[in-house]
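**Student:** missing the sequence, but the structure's below:
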């Protein structure tokens, strides 16, 4: 039933004879509707806010869990980098020792620092506001890896230099007199001043005299080329070997020459036999070593074998 500016609603249940009536004015209805909409809107707002916060917290927790795992991985990597850096320090020490052995100068400390130095740059991005320190950790590891890579590169370059020097020195070592030219025998006269066994005059003896039986085999003390293989008055049958790098050796008073001028020989090759030719009083081998034209004590060039 409708009255002016109001509505009447009559309700009667089938099982109940009582009649219930409600009177609503339009104004009351409008207020009721507005209040209902306000309550519903507020509920939806807070519900959405709660849901958003819930989802955000879940996502943030997941990110934090991932960060914890990533942080552990980064710490493990950092530990390995520290270990490798310590190993590189050990290699660096050995490299210095090898350089000394190879007669190479040490790498200048300023050059070494320039080659492997560098500051750790800190990078910051928006993710630091979510997970502080992540970018800083990653940036630090990047700089550590770069530092280690440059350190390895410098050491490799250094060892290449050492290797080239050792290879060159190895080739040179083949040409440096380093063994006894005759096995056995007796060292009768040493390097230096002595009384000449023939005329008794005190003269400088430029080599060593090995007392051996005639026909004792003579071996080349190093790689080289036969420069002279002939007979001359005082020297008798003799051989001269040019070993390059400034080294020459002489073998005097032989009974037989087994090589020819210009022939290449290697350390340990048979070159002749001992004798008593030329200015000599008994079978022996007179042996000389010259470096850049200056006579050297052959005893300083016996790196293997035993001198009696």
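**Tutor:** That came in fine, so what should we check first? Keep in mind it's a predicted model, so treat the numbers as computed, not measured.
**Student:** going by C-alpha atoms from here, please, whenever you check contacts or count neighbours.
**Tutor:** OK.
**Student:** what's the first helix or strand after the longest helix anywhere in the chain?
**Tutor:** When the chain is parsed with DSSP state H, its longest helix is helix 26-101. Downstream of helix 26-101, the first helix or strand assigned by DSSP states H and E is helix 109-116.
**Student:** residues making contact with that next one?
**Tutor:** Helix 109-116 is contacted from outside by 147, 148, 150, 151, 154, using Cα atoms under 8 Å, 6 or more residues apart in numbering.
**Student:** select from those residues every entry located in helices.
**Tutor:** 147, 148, 150, 151, 154.
**Student:** ok, so of the contacts of helix 109-116, who is nearest residue 285?
**Tutor:** Nearest to residue 285 among the contacts of helix 109-116 is residue 154, at 51.8 Å by Cα to Cα.
**Student:** tell me how many other residues crowd the residue nearest to the closest one when sequence neighbours are not counted.
**Tutor:** Among residues not flanking residue 154 along the chain, residue 115 sits closest, at 6.8 Å (Cα to Cα, 6 or more residues apart in numbering). Neighbourhood size, residue 115 [other Cα atoms under 10 Å]: 14.
**Student:** quick one: residue 115 and residue 109, what's the gap?
**Tutor:** 10 Å (Cα to Cα, to the nearest Å).
**Student:** next up, a structure to set beside the first:
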């Protein structure tokens, strides 16, 4: 209780007690805050050490593993990943089929791989965390690319090659299979020397393909550019938002873009071609290999096409709602 005497404040025993208790409480709170901050900093340091490979048990681990089969036995390979991945196909040098993994993984994923075996001539590799639980201190800052090398005795033996990638980039080299399928929810796709019926798709990211041979090729990007060259077979591409460039097309083509320019160069063997854009220019170079007829239309823009040929039943069609069309 506060007391005054002769207009002056007099501190009572109760006031002294309350003041003392308040001081003690403030001191306790400060100590708890300091201890809490120390714990957080220690946790972050430990986390960084783990993820950077400096020690500990909870961070990323260097993982190497080889799966081995008799020559010609591997028929299907599936890879599911949330990491950047590079896959290389090489000839076998020992008469066996092998799949070798080398990279840096979260401990849980590393354990998953250790338990992975080949079933019915099929190997499925999962580089995704199976647990859906929330972990406050699970941050993956590992920048490393995961490397997978596939050595086959017969390059044409693989019937199915499938990849499903989440928010990561993918690189494929020298892949041969009856069916090749790759899809990513977000990330760039780079592919070199593919052979087989092929589908490459990303919801957000660029696609770059150099040298493909097969019956049909499907390329799709929800948001990103598409670049492909040296294509021997029938090609279908669809870019919702991005540029499309096709160099050295040697089969039939169906090229679509909702918003973005289209550039196509034909090579010997090109047949019917249809290019359409909602908003964007279309430019087609025949390199004097095409002797068919032409059909072009735009609602807003200029159109330039050569005279129709008479020695071929094939046709080039180009349509855009808004943009110029040039065929030469």
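**Tutor:** Yep, that arrived. Given the structure is predicted, the values throughout are model-derived calculations rather than measurements.
**Student:** now the TM-score, please.
**Tutor:** Once superposed, chain against chain, the TM-score is 0.25 (TM-score structural alignment, normalised by the length of structure 1); 117 aligned residues with a Cα RMSD of 5.5 Å.
**Student:** how close does the residue nearest to residue 154 of structure 1 sit to residue 148 of structure 1?
**Tutor:** 11 Å.
**Student:** which residue ranges of structure 2 form helices?
**Tutor:** 13-51, 107-114.
**Student:** buried set for the last one?
**Tutor:** Okay, so that is helix 107-114 of structure 2. The neighbour-count check on helix 107-114 of structure 2 (16 or more other Cα atoms under 10 Å) flags 107, 108, 109, 110, 113 as buried.
**Student:** with stretch 241-254 of structure 1 instead?
**Tutor:** Those would be 241, 242, 243, 247, 248, 249, 250, 251, 252, 253, 254, for stretch 241-254 of structure 1 by 16+ other Cα under 10 Å.
**Student:** give me the distance between the two termini of that stretch.
**Tutor:** 15 Å.
**Student:** before we move on, what about stretch 8-24 of structure 1?
**Tutor:** Note: stretch 8-24 of structure 1 ends 6 Å apart using Cα to Cα.
**Student:** for stretch 318-325 of structure 2, same thing?
**Tutor:** Termini of stretch 318-325 of structure 2 sit 7 Å apart (Cα to Cα).
**Student:** on that earlier part again, and the ones in helices among the contacts of helix 109-116 of structure 1, which is closest to residue 97 of structure 1?
**Tutor:** Nearest to residue 97 of structure 1 among those, counting by Cα to Cα, is residue 154 at 15.9 Å.
**Student:** got the contact list for the closest one?
**Tutor:** For residue 154 of structure 1, the contact set (Cα under 8 Å, 6+ apart) comprises 112, 115, 116.
**Student:** could you rerun that using 10 Å?
**Tutor:** 92, 107, 111, 112, 115, 116, 148, 160 (Cα atoms under 10 Å, 6 or more residues apart in numbering).
**Student:** emit the PyMOL select command for whichever of these are buried.
**Tutor:** Here is the PyMOL command that selects the buried residues among the contacts of residue 154 of structure 1 (16+ other Cα under 10 Å):
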select buried, resi 92+116+148
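**Student:** export the contacts of residue 154 of structure 1 to CSV and tack on distance to residue 52 of structure 1?
**Tutor:** Output for the contacts of residue 154 of structure 1, formatted as CSV (distance: Cα to Cα, whole Å):
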residue, distance to residue 52 of structure 1
92, 57
107, 62
111, 58
112, 56
115, 53
116, 50
148, 46
160, 62
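**Student:** of the contacts of residue 154 of structure 1, closest to residue 23 of structure 1?
**Tutor:** Proximity of these to residue 23 of structure 1 (Cα to Cα) peaks at residue 148, which lies at 88.0 Å.
**Student:** list the contacts of that closest one.
**Tutor:** 81, 82, 84, 85, 88, 116, 117, 142, 154.
**Student:** so which of those is the closest to residue 25 of structure 1?
**Tutor:** Among those, and counting by Cα to Cα, the member closest to residue 25 of structure 1 is residue 142, at 75.7 Å.
**Student:** what distance do you get for that closest one to residue 72 of structure 1?
**Tutor:** 16 Å.
**Student:** who has more neighbours out of these two?
**Tutor:** Shown here are residue 142 of structure 1 and residue 72; by other Cα under 10 Å, residue 142 has more neighbours (15 against 12).
**Student:** part of a helix, is that one?
**Tutor:** Yes: in this structure, residue 142 of structure 1 lies within a helix as judged by DSSP: H, G, I helix; E, B strand; the rest coil.
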